[in-house]
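A.B. asks: Any chance you can model this:
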Amino acid sequence: MTKTRYLERRMGRWMRQRLPASVSEFILFVLKQGWACLFGGALLAAIIGTKLIWQADWPIARYDALFVLALALQALFLRFKLETWAEARVILIFHLTGTAMEWFKVSAGSWSYPEAAFFKLYGVPLFSGFMYAAVGSYMARVIRLFDMQFAPFPPMILHFGLAIAVYVNFFAHHFIWDARYLLFAATLALYLRTRIWFHIGANWYWMPLPLAAFLSSIFLWIAENIGTLTGTWIYSGQNPLELVSFAKLGSWYLLLYVAFATVTLVVRDPVRHSPFAPARRGRSRRSRSAPAQSMP
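C.D. replies: Below you'll find the model as predicted:
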């Protein structure tokens, strides 16, 4: 048992002894979500903190400091086994695909990074790829922390085909018509029946996958507003104090499917093409249809 799992179980027992079951499970849900987005939360804290304290005459540019901090954070995650090497490889892929999109979008004038930096290529500071890596990190960690199962899952060829179509549309809509509404419909057609089963305490809960993607996109939209309000990046025609367009919710919603497909290149065990049958409350059933219930 890992140290993290041991602490989770102790915390779960402590709360169940002192709080109603529904309250303790809600608190555990929030804590696990916070633990899952540790990389992204630390990166956002660094963006806010550097904005508050950075001085123009300091020997290192703010963007470069963020790049070094992000590298150090990734190294710490691997050193303390907060991420596996397999997860890190997938996150690297999403990092690279995100950076490629950043280069294109900045060159197309969609947004810009106004500050100078040494580690800046084609107008894009290299720390920006870690913002996409943070999404991949969250997704890989939340699947593991909640023992998530996805069922019934569509055929993998359609799963990856949709992700490729979404990614291509982020580029293609600058030259041809925007297919995002067809892609929204495709996510519902493919995943409306898919439930995300997750484990808290002795109970299993579920949520439709498209609903989970939409709720996650809201938090990403909030994080994006932190980026623009701190002036870390600016959208074309946007007032620095103006909220990011709600249309970006749709962009993040679709991008989450790209991130999910990237994660499932390695994390395949939770994907189940037949309906998932979780163990009943208070029981531990070790089988292909339900994992061992070792979470708090």
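
A.B. asks: only C-alpha atoms for contact and neighbour calcs from this point on.
C.D. replies: Noted.

A.B. asks: Near Ala42, how many other residues are there?
C.D. replies: Residue neighbour count, defined by other C-alpha atoms under 10 Å, stands at 15 for Ala42.

A.B. asks: Could you list every helix and strand that the helix or strand it falls within packs against?
C.D. replies: Take DSSP states H and E as the rule and Ala42 turns out to sit in helix 38-53. Under the contact criterion of 3 or more C-alpha pairs under 8 Å, 6 or more residues apart in numbering; DSSP states H and E, helix 38-53 touches helix 62-79, helix 128-145, helix 209-229.

A.B. asks: and that helix, which residues are buried?
C.D. replies: Buried residues in helix 38-53, counted by 16 or more other C-alpha atoms under 10 Å: Leu38, Phe39, Gly40, Gly41, Leu43, Leu44, Ala46, Ile47, Ile48, Thr50.

A.B. asks: Let's see this one next, to set against the first:
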Amino acid sequence: MVFVRQLFRFGYMQALCCIFPVIIFGTLGLTKLVEVPGLPRYDLILIICLLAQIGMVAFLETLDELKVICLFHLIGLALELFKVHMGSWSYPGEGWSKIFGVPLYSGFMYASVASYICQAWRRLDLQITGWPRSIWTILICAAIYGNFFTHHFIGDYRWILTALLAVIFFRTKVYFKLHERTYWLPLILSFLLIGFFIWVAENISTFLGAWSYPDQEHVWRIVHIGKISSWFLLVVISVIIVAQLKHVKKGMDNTRKLESNPKMDS
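C.D. replies: All right, here's what the predicted structure looks like:
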């Protein structure tokens, strides 16, 4: 019975953490059924996403979390511009807010991943043990992000990067609280689970016409299961960035405390 209650609590907390992604999915579904005369669908999605972001900051997100989310907008937009240019996927619809074939609302899909991580970190009181040295996390993060670009030219090294991740994060665990009880998972497993659920969400998104892969242009097909590895790696980047920024923020806060309460000379 305790397990069932805790499972319900976990599902409830996850639902709260997923408010922004759910708003985006709802918007994709709504705009597929409802049209606003004179306003292209991509632009309507952008307007709703902007209003949702304002609401999130007003009621659910902190300013520090907003900074992280804005960073993911930039990271996601850069990736989108490159991938669309290379023909990895496309946005066939019309829109005034499209830049080089990429609608600006696409950045919110990456930002929603960051929003989920930030919300989960706060609501579940996440604690990470065995975190590797910053030099290794920064290097692996840069290598993963770079591989999304360079694999078009020099080969895809995602499996080598995955093996390196297993080595770097072998001892790393993530702890979370549910109603005064603490649970833990290997961090690598949490990466994989989040990546899997994003892949499920990606299938819903492509079905709703958010974007299309080349094999979906005429008839919708399930997204190749291999995409889970891409989302797995993207989640790794997301968690590393959030964790490093929190580490930096903690160091800055500690410095301010020391400066505001200097020791008196004897």
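
A.B. asks: Now tabulate the helices and strands packed on helix 38-53 of structure 1 in a markdown table and tack on distance to Arg5 of structure 1 and mean neighbour count.
C.D. replies: Compiled in a markdown table, the helices and strands packed on helix 38-53 of structure 1 are given as follows (distance: least, C-alpha to C-alpha, whole Å; neighbours: other C-alpha atoms under 10 Å):
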| stretch | distance to Arg5 of structure 1 | mean neighbour count |
| --- | --- | --- |
| helix 62-79 | 16 | 17 |
| helix 128-145 | 9 | 23 |
| helix 209-229 | 24 | 18 |
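
A.B. asks: of all these, which lies closest to Leu158 of structure 1?
C.D. replies: helix 209-229 (15.4 Å; C-alpha to C-alpha).

A.B. asks: according to the alignment, the closest one goes to what range in structure 2?
C.D. replies: Counting by TM-score structural alignment, helix 209-229 of structure 1 pairs with residues 187-207 of structure 2.

A.B. asks: how big's the offset between that stretch and structure 1?
C.D. replies: Relative to the matching residues in structure 1, stretch 187-207 of structure 2 has an average distance of 0.9 Å after the fit, by mean C-alpha distance after the TM-score superposition for structure 1.

A.B. asks: Quick one: distance of that stretch to the chain centre.
C.D. replies: Mean C-alpha position of stretch 187-207 of structure 2 versus that of the full chain (C-alpha atoms, centre = their mean, to the nearest Å) differs by 10 Å.

A.B. asks: Give me the residues contacting that stretch.
C.D. replies: 25, 28, 165-166, 169-170, 172-174, 211-212, 220, 222-223, 225, 227-236 (C-alpha atoms under 8 Å, 6 or more residues apart in numbering).

A.B. asks: Which ones among these map onto helices?
C.D. replies: 25, 28, 165-166, 227-236 (DSSP state H).

A.B. asks: Could you pick out the buried ones from those residues?
C.D. replies: When burial is judged by neighbour count using 16+ other C-alpha under 10 Å, the buried members of these are Phe25, Leu28, Leu165, Ile228, Ser229, Ser230, Trp231, Phe232, Leu233, Leu234, Val235, Val236.

A.B. asks: what's the closest of those to Lys83 of structure 2?
C.D. replies: Comparing those against Lys83 of structure 2 with C-alpha to C-alpha picks out Ser230 as the nearest, at 12.9 Å.

A.B. asks: No more questions from me, cheers.
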